[in-house]
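Engineer: Got a predicted structure plus its sequence, pasted below:
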Amino acid sequence: MSKPFLARGSRIERCGNCLLAKSVCICSYKLSYQAKAGFYLLMHHNEAFKPTNTGRLIEDCISGTKRFEWSRTEPSEALLMALSDPAIDPYIVFPEADDYRERMVDYTLKPGKQPVFIILDGTWRQARRMFRHSRYLDTLPVIQPRITATSQYKLRKAAVPGQLCTVEVAAEMLKLVNDQVGSEILANYFSIFNEHYKSSRMDRPVVTDSEAKQWIRAYQQLC
């Protein structure tokens, strides 16, 4: 079972959905978009209640996103069942390295199959451990995310220079499958998340007409 968030800011009255302070809730900016790829988030148990976690932003916007709690010894039955679906083409998203280079692949569209990207949702140290100790994932191909922009995530210090957070990785993977709209949805929603979280930390009003908010509102009106 995931443990409650007890770190700095744990006493703030938070929205039960986005986990931000109620005064800066971002739920009104949520979307339901049918992307050209699916996402399975394999989440470290320490991440579930962290308001700084960005995996939930993918769940907020991309229809069909699934979340599974990681276990080294007992793989999620729901995850294994999801991976057995013959209609999907699953990949683990992780940086390349020499000791598993034979598993690295480039993305190729497979007619009749939906690409599904499995993102290990945790700190870099946690994600590396999840990747190396999940023997039940060893048969899956690994794909390295392309990094086309500098990370905008400022709420935690990156362990590796140039490292992207979970939602930024998802946005890059949507670019890879030529889903620019989906990528922009995630990028703009993430920008709003960053802006509101920073406003809460600094106890200042949020910007009501940022470019990201204008973009999301315009898209909402089209739906």
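Structural biologist: Here it is on my side, so go on. Numbering: from 1, shown residues only.
Engineer: all contacts plus neighbour counts: C-alpha atoms, from now on.
Structural biologist: Fine.
Engineer: biggest helix in this structure, by residue count?
Structural biologist: helix 180-202 (DSSP state H).
Engineer: Can you spell out which helices and strands pack onto the next helix or strand along the chain from that helix?
Structural biologist: Once the chain leaves helix 180-202, the next helix or strand it forms, by DSSP states H and E, is helix 211-222. Packing contacts for helix 211-222, counted by 3 or more CA pairs under 8 Å, 6 or more residues apart in numbering; DSSP states H and E, involve helix 180-202.
Engineer: try this one next to it:
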Amino acid sequence: MPRKVCIRCQRPASVCLCKYITRSQAPMNLVILQHPSEQKKAIGTAKILDLCIDNSIHIVGECFSNHQEFEQILQQPCVVLFPSDDAVSVNTFQLNYLQDSDLQSWNLIVIDGTWRKAKKIWYLNPQLHSLPSIVLSQCEPSTYRIRKVPNHAYLSTVEAVVVALRELANDQTLLESPLTVFNAMIDQQIQIMGDETYQNNYQK
């Protein structure tokens, strides 16, 4: 008998995240370009952004050159969160682009995938290269405790987006809900695997 799945968060009913979700408006539109391999990951974090942010658009694929919705988005002011060769700090972007512009009129484009797959999306979509790109300033270590990364500076998609939007809006109190949901999901996964497995696999 198939286990019950929550219609809203698409998680098994026993680990439903809906009680942690509070929807809100981000200070600018969010556009998530997600690699197809990330779409069905049980602990993927882009879905959390969809659940918590009203003005979020989620597009799955690798090449978006013929994607009508994305092409329309590119007609509006856009900035990409990606460490390209020409990427600048958020502060530099604000000085160069936002002096006479309303942040709400901009789209923040984020690539969701492993670093290798994110780079593939970047290179397959040269239309992104003409847009300003930003990198985050030094931030707190990731709390993604069930993911092995080279160092703690590697953030999950949900963490990176919240940090970026807070920096862009100059408001560190924004968007608590995505992080609350994210940490609840991590706690659930640790509980499911058991403390011994967690300690052996992720605390060494």
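Structural biologist: Alright, I've got the coordinates. Just so it is clear, the model here is predicted, and its values are computed rather than measured.
Engineer: what's the average distance of the longest helix of structure 1 to structure 2?
Structural biologist: Its aligned residues in structure 2 lie a mean 2.3 Å from helix 180-202 of structure 1 after superposition (mean CA distance after the TM-score superposition for structure 1).
Engineer: What residues of that helix count as buried?
Structural biologist: For helix 180-202 of structure 1, a neighbour-count test (16 or more other CA atoms under 10 Å) marks 180-200 as buried.
Engineer: ok now do the residue nearest the centre of structure 2, which residues does it touch?
Structural biologist: With distances taken as CA atoms, centre = their mean, the residue of structure 2 nearest its centroid is residue 157 (3.1 Å). When contacts are counted by CA atoms under 8 Å, 6 or more residues apart in numbering, residue 157 of structure 2 is found next to 45, 46, 112.
Engineer: Tell me the counterpart of it in structure 1.
Structural biologist: When structure 1 is aligned by TM-score structural alignment, residue 157 of structure 2 is paired with residue 166.
Engineer: got it, and residue 180 of structure 2?
Structural biologist: Correspondence of residue 180 of structure 2 to structure 1, assessed by TM-score structural alignment: residue 188.
Engineer: Could you list which residues are in contact with that match?
Structural biologist: Contacts of residue 188 of structure 1 by CA under 8 Å, 6+ apart are 212, 213, 215, 216.
Engineer: In structure 2, which of the residues you listed still touch?
Structural biologist: Among the contacts of residue 188 of structure 1, no contact is conserved in structure 2 (both residues aligned by TM-score structural alignment, their matches' CA atoms under 8 Å).
Engineer: Pull out the buried members of the residues you listed.
Structural biologist: If we count by 16+ other CA under 10 Å, the contacts of residue 188 of structure 1 have these buried: 212, 213, 216.
Engineer: Could you dump those into a markdown table with distance to residue 108 of structure 1 added?
Structural biologist: Output for those, formatted as a markdown table (distance: CA to CA, whole Å):
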| residue | distance to residue 108 of structure 1 |
| --- | --- |
| 212 | 31 |
| 213 | 34 |
| 216 | 30 |
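Engineer: If we only consider the residues you listed, which is nearest to residue 13 of structure 1?
Structural biologist: Nearest to residue 13 of structure 1 among these, counting by CA to CA, is residue 213 at 23.6 Å.
Engineer: For structure 1, just list every one of the strands.
Structural biologist: 38-43, 66-69, 88-93, 114-121, 142-143 (DSSP state E).
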